[in-house]
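J.: Okay, predicted coordinates and the sequence, questions at the end:
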Amino acid sequence: MGADRITQDLTRRTGNSSQEVLAWAFFFTCALLSILTTIGIALLLINESLRFFSETAGLLGVSGETASLMEFLTGTTWRPSNHQFGVLAPLTGTLMVTIGSAIIALPLGVATALYLSEYASKRARSVLKPALEILAGVPTVIYGFFALVYITPLLEPIFHVSFFNMMSASIVVGIMIIPMVASISEDAMSAVPDELRQAGYGMGATKLDVSIGIVIPAAISGIFSSFILALSRAIGETMAVTVAAGSVAFFRNPFNPFAFTKPNMPMTAAIVNSLTGDFAGGGIAYRSAFAVGLTLFVITLLMNVVSDLIAERYREEY
């Protein structure tokens, strides 16, 4: 009786067809699995991070996990072998990669999207946009080797960079996220109604005036969303920065251009080293990876929340 009642209720809500009931159940299951997976990841990170902070408190001789958390968030030295877990050191590496890649990817991505949306012919767009999407599918470790083999030798005589350096890592990550910025921004610009463009032309505006003064402001919410998604990808990039940036974390000023010529280890590389190095298999150094992962999770979550708020604030409805 209970199963029949549920089936009747679903049939009444979704229609009289049994196929509609099956479709509803399938899509509901997919959505539920996505939510449960996210919750499972969050619970795993929180549980292992609490164990890490508890063990760290015992090593440091401080009282409670809160004191250990403060040491983790305010410490400037990351040396798991010496039980020094100051997350600010790898955090500055992540900020450097994010800032450097943003300087490269955001203007180039928007310019590419503007060309595809407003200037390119249908034939050129049909070739260039799939090429950008193929570029986004290249394995990230290949980008890391590309930075070591090609970008670093080009930068060395000009900026005197180290073999491992943040400048080449930032450049290669910027190249990686250009397709994301360009593709999403181009979709937002293409969604702008042609009536707005025609109104601009009717008032004597040039194509450049219409592109910059009408199309970009009208698509600003989608463009900004592409920025946040691309920067989230840059923050979470692992293999490219692991190969190109270095394997030792230093507390550096991310706004100092000279710091980009030296090596550093972002947070993702710190996670890789903790999970695959000599500390793998358990222990406090191994669990430090989960604490760093939780920090990254919170950062990207906040970025996406801010992105949704700003996109909702400036979204145009036509």
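T.: Received the coordinates, thanks. Residues are numbered from 1 along each chain as shown.
J.: drop to CA atoms for contacts and neighbour counts, all remaining ones
T.: OK.
J.: what's the burial count for the nearest residue to residue 308 once chain neighbours are set aside?
T.: Of all residues not flanking residue 308 in the chain, residue 225 sits nearest, at 7.6 Å (C-alpha to C-alpha, 6 or more residues apart in numbering). Around residue 225 there are 21 other residues, counting by other C-alpha atoms under 10 Å.
J.: could you list every residue that touches residue 225?
T.: With contacts taken as C-alpha atoms under 8 Å, 6 or more residues apart in numbering, residue 225 has the following neighbours: 307-308, 311.
J.: got it, and residue 243?
T.: Taking C-alpha under 8 Å, 6+ apart, one finds 141, 144-145, 148 in contact with residue 243.
J.: try residue 136
T.: By C-alpha under 8 Å, 6+ apart, the neighbours of residue 136 are 176-177, 179-180.
J.: thinking again about what came up before, please identify the helix or strand for the residue nearest to residue 308.
T.: helix 220-236 (DSSP states H and E).
J.: Please apply the same query to residue 134.
T.: Here residue 134 is assigned to helix 122-136, by DSSP H and E.
J.: could you pull out the strands for the protein?
T.: 78-79, 84-85 (DSSP state E).
J.: Tell me which of those sits most buried.
T.: Mean neighbour count (mean count of other C-alpha atoms under 10 Å) peaks for strand 84-85 among the strands of the chain, with a mean of 22.
J.: which helices and strands sit right next to that one?
T.: In terms of contacts (3 or more C-alpha pairs under 8 Å, 6 or more residues apart in numbering; DSSP states H and E), strand 84-85 is packed against strand 78-79.
J.: List the buried residues in stretch 137-156.
T.: Within stretch 137-156, the residues that count as buried by 16 or more other C-alpha atoms under 10 Å are 140-141, 143-148, 151-153, 155.
J.: can you tell me the distance between the two ends of it?
T.: End-to-end span of stretch 137-156 (C-alpha to C-alpha, to the nearest Å): 28 Å.
J.: List the neighbours of it that are in contact with it.
T.: The contact list for stretch 137-156 (C-alpha under 8 Å, 6+ apart) reads 161-165, 168-169, 172-173, 176, 238-244.
J.: about what we covered before: from the buried residues of stretch 137-156, pick the one nearest residue 76.
T.: residue 144 (26.3 Å; C-alpha to C-alpha).
J.: Okay, the closest one and residue 138: tell me how far apart.
T.: In this view, residue 144 and residue 138 are 11 Å apart by C-alpha to C-alpha.
J.: Residue 105 too?
T.: 17 Å.
J.: tell me which residues in stretch 178-192 are buried?
T.: 178-190, 192.
J.: Quick check: the farthest pair among those?
T.: The most widely separated members of the buried residues of stretch 178-192, counting by C-alpha to C-alpha, are 178 and 192 (21.4 Å).
J.: Test my guess that residue 237 contacts residue 268.
T.: Yes - here residue 237 lies in contact with residue 268, judged by C-alpha atoms under 8 Å, at a distance of 6.8 Å.
J.: more neighbours, the two?
T.: The neighbour comparison of residue 237 against residue 268 (other C-alpha under 10 Å) goes to residue 268, with 24 against 21.
J.: take a look at this one as well, against the first:
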Amino acid sequence: MIAVLTAFVLVLALASYFLARHRAQVMSGGQPASLHSRPSYHGAYSLLWVLLAGIGFLILLTVVPNYIMTQTLLSQIGEAAPDTAFIERQLILSDAKALAEGRVASQTGELRQRIAAEYSSISTTWTWVRIVLVVGAAMLAAVTTQRSVSPQYRARNRTEKVVRAILAAMATIAILTTIGIVLSLIFETIGFFAELDWRIDKFLFGTTWSPLSGVHTGNMDPDNVGAIPLFAGTLLITLIAMLVAIPVGLFAAIYLSDFATKKVRGTVKPMLEILAGIPTVVYGFFAAITVAPFLRNTGESIGIPIASESALVAGVVMGIMIIPFISSLSDDVINSVPQALRDGSYGLGATRAETMRQVVLPAALPGIVSAALLGFSRAVGETMIVVMAAGQGANLTANPLEAVTTVTVQIVMLITGDTEADTAAGPAFTLGFTLFCITLLMNMLAQRLVRRYRESYE
């Protein structure tokens, strides 16, 4: 039904656009100069209002009723079965919805059947309310905007005002989403540390990570929430990845920008950028099936033991994945350096290599640092490659030939494990907040260094 209503609103908006534009053309009498706004602005004004009214009511009447129905039915379940936990009530409600929609439920019973009947009744009522209000709002907007078409009507000004309001709303949503994410991280982190009696030092400097080991007793042991192995593993794998990606990506960008012919550049650059489109799970499979056995067999042949899951394997493959990010961005930055700087260097007798090393690279350094930061952020947030190639055990070691894990892998394991989400949310969100703070500080430091260098250069 939602898809049908959406299609109706879109068709009505397009029809309203063409009708309003046609009415404006007819009113102009073949003289567009007699209109304050062009006919297309009258059509766009009508289209925007129909879309805003129809889609706005559709979203509002989809989100709000679902919330009301959920809370109402959960309260009814609580009254009928007061001894059930909240997660059990959610399971009963999920089964009731499945029964009402004709799907297979995990369990059936009298309570589920009764809630299913109630859900079906409420859902039917809200469906008709949604249809009437969405269609009515869209039709009202269409009729109102059609009647406003006149030679003196300032459709262009009003259309631009509506567009500015939409853009401001989208920007506000983005800002509020960011604030919401940060606040959720902060509140969950505070709750986690409160559960540990504010033993923050145990989390920041502890060397044992097993946060769910004492959950069955109802208490979380502060001695088992040391995140040092996770951050050490993350740093080790990221360092290996950047040691692979930065030299290869930067040298490839230098070659393609100033040394390669147009034919070579036109062939190699697209091939490099293809790497960015490969799914990370494919990289992880490549690391586990191809790279890991190769490195293990090579190490055995020279007497160096290399684990099947190691930081070296994950770091090397992750570095290969990051190469196109650094190469493409660095190439664009190097090409954006003014040609006058190169010509001036050539005029002083410098070679192409000397010009690149002493003129172009210093001028492009801020952009190159930004590319490296993007690659660093990409490496820190990677999960699939680490899961498949580096292991999941929290092993504190500086040896890249051993298995390690990262922060993101542990977050996934905590959230998707068998433990209740409320119990695992604290450690997971705390890890996320700590990683957020670390990356934020590194970005601020890098921006300060870039700004300082740019001021001294200019």
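T.: Yep, it's here. Quick caveat, the model's predicted, so the values are computed rather than measured.
J.: rewinding a little: narrow the contacts of residue 225 of the first structure to those that are buried.
T.: 307, 311.
J.: Now that we have the contacts of residue 225 of the first structure, can you turn them into a markdown table and tack on distance to residue 276 of the first structure?
T.: Shown next, in a markdown table, are the contacts of residue 225 of the first structure (distance: C-alpha to C-alpha, whole Å):
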| residue | distance to residue 276 of the first structure |
| --- | --- |
| 307 | 33 |
| 308 | 35 |
| 311 | 39 |
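J.: Let me know the closest of the contacts of residue 225 of the first structure to residue 272 of the first structure.
T.: residue 307 (27.9 Å).
J.: Could you check how far the equivalent of that closest one over in the second structure is from residue 317 of the second structure?
T.: Correspondence of residue 307 of the first structure to the second structure, assessed by TM-score structural alignment: residue 446. Here the criterion is C-alpha to C-alpha. By it, residue 446 of the second structure lies 25 Å from residue 317 of the second structure.
J.: so how far is residue 314 of the first structure from residue 220 of the first structure?
T.: 7 Å.
J.: center of the second structure - which residue?
T.: Nearest to the mean C-alpha position of the second structure, by C-alpha atoms, centre = their mean, lies residue 381 at 10.5 Å.
J.: Can you show me the helices along the stretch 51-200 of the first structure?
T.: 65-74, 88-114, 122-136, 140-146, 152-159, 166-190, 194-202 (DSSP state H, counting those that start in this stretch).
J.: Tell me which of the ones you listed lies nearest to residue 27 of the first structure.
T.: The closest of those to residue 27 of the first structure is helix 166-190. By C-alpha to C-alpha, the value is 25.1 Å.
J.: tell me what the closest one is packed against?
T.: Packed next to helix 166-190 of the first structure, using 3+ C-alpha pairs under 8 Å, 6+ apart, are helix 88-114, helix 122-136, helix 140-146, helix 220-236, helix 239-244.
J.: same thing but at 6 Å, please
T.: helix 88-114, helix 220-236 (3 or more C-alpha pairs under 6 Å, 6 or more residues apart in numbering; DSSP states H and E).
J.: Map residue 102 of the first structure across to the second structure for me.
T.: With TM-score structural alignment as the criterion, residue 102 of the first structure lines up with residue 242 in the second structure.
J.: How many residues are close by its match?
T.: 25.
J.: Stretch 99-109 of the first structure: average distance to aligned residues in the second structure?
T.: Superposed on the second structure, stretch 99-109 of the first structure shows a mean distance of 0.8 Å to its aligned residues (mean C-alpha distance after the TM-score superposition for the first structure).
J.: Go through the helices of the stretch 51-200 of the first structure and name the closest to residue 21 of the first structure.
T.: Among the helices of the stretch 51-200 of the first structure, if distance is taken as C-alpha to C-alpha, the winner is helix 166-190, at 33.2 Å.
J.: counterpart of that closest one in the second structure, which residues?
T.: So helix 166-190 of the first structure sits over residues 311-335 in the second structure, by TM-score structural alignment.
J.: Mean per-residue distance, the matching stretch versus the first structure.
T.: Superposed on the first structure, stretch 311-335 of the second structure shows a mean distance to its aligned partners of 0.8 Å (mean C-alpha distance after the TM-score superposition for the first structure).
J.: List the neighbours of that stretch that are in contact with it.
T.: Contacts with stretch 311-335 of the second structure, where a contact means C-alpha atoms under 6 Å, 6 or more residues apart in numbering, come from 237, 240-241, 244-245, 249-250, 253, 272-273, 276, 292, 364, 367-368, 371, 375, 386, 389-390, 400-401, 403.
J.: ok, residue 432 of the second structure to residue 252 of the second structure distance?
T.: With distances taken as C-alpha to C-alpha, residue 432 of the second structure is found 34 Å from residue 252 of the second structure.
J.: more crowded one of the two?
T.: Each of residue 432 of the second structure and residue 252 has its neighbours counted (other C-alpha under 10 Å); residue 252 has more, 23 against 20.
J.: Quick check: the aligned residue for the more buried one in the first structure?
T.: Matched by TM-score structural alignment, residue 252 of the second structure corresponds to residue 112 in the first structure.
J.: Residue 374 of the second structure now?
T.: So residue 374 of the second structure corresponds to residue 229, using TM-score structural alignment.
J.: and if you look at residue 168 of the second structure?
T.: Using TM-score structural alignment, the equivalent of residue 168 of the second structure in the first structure is residue 28.
J.: Its match - how many residues pack around it?
T.: 12.
J.: From residue 148 of the first structure, how far off is the corresponding residue of the first structure for residue 403 of the second structure?
T.: Alignment note (TM-score structural alignment): residue 403 of the second structure maps to residue 263 of the first structure. Remark: distance between residue 263 of the first structure and residue 148 of the first structure (C-alpha to C-alpha) = 12 Å.
J.: likewise residue 299 of the first structure?
T.: Residue 299 of the first structure is 28 Å from residue 148 of the first structure, by C-alpha to C-alpha.
J.: what do you get for residue 111 of the first structure?
T.: The gap separating residue 111 of the first structure from residue 148 of the first structure is 27 Å, by C-alpha to C-alpha.
J.: can you check residue 305 of the first structure too?
T.: Taken as C-alpha to C-alpha, the span from residue 305 of the first structure to residue 148 of the first structure is 35 Å.
J.: just residue 165 of the first structure next, same as before
T.: To residue 148 of the first structure, residue 165 of the first structure is 9 Å away according to C-alpha to C-alpha.
J.: Please apply the same query to residue 22 of the first structure.
T.: Using C-alpha to C-alpha, residue 22 of the first structure is found at 52 Å from residue 148 of the first structure.
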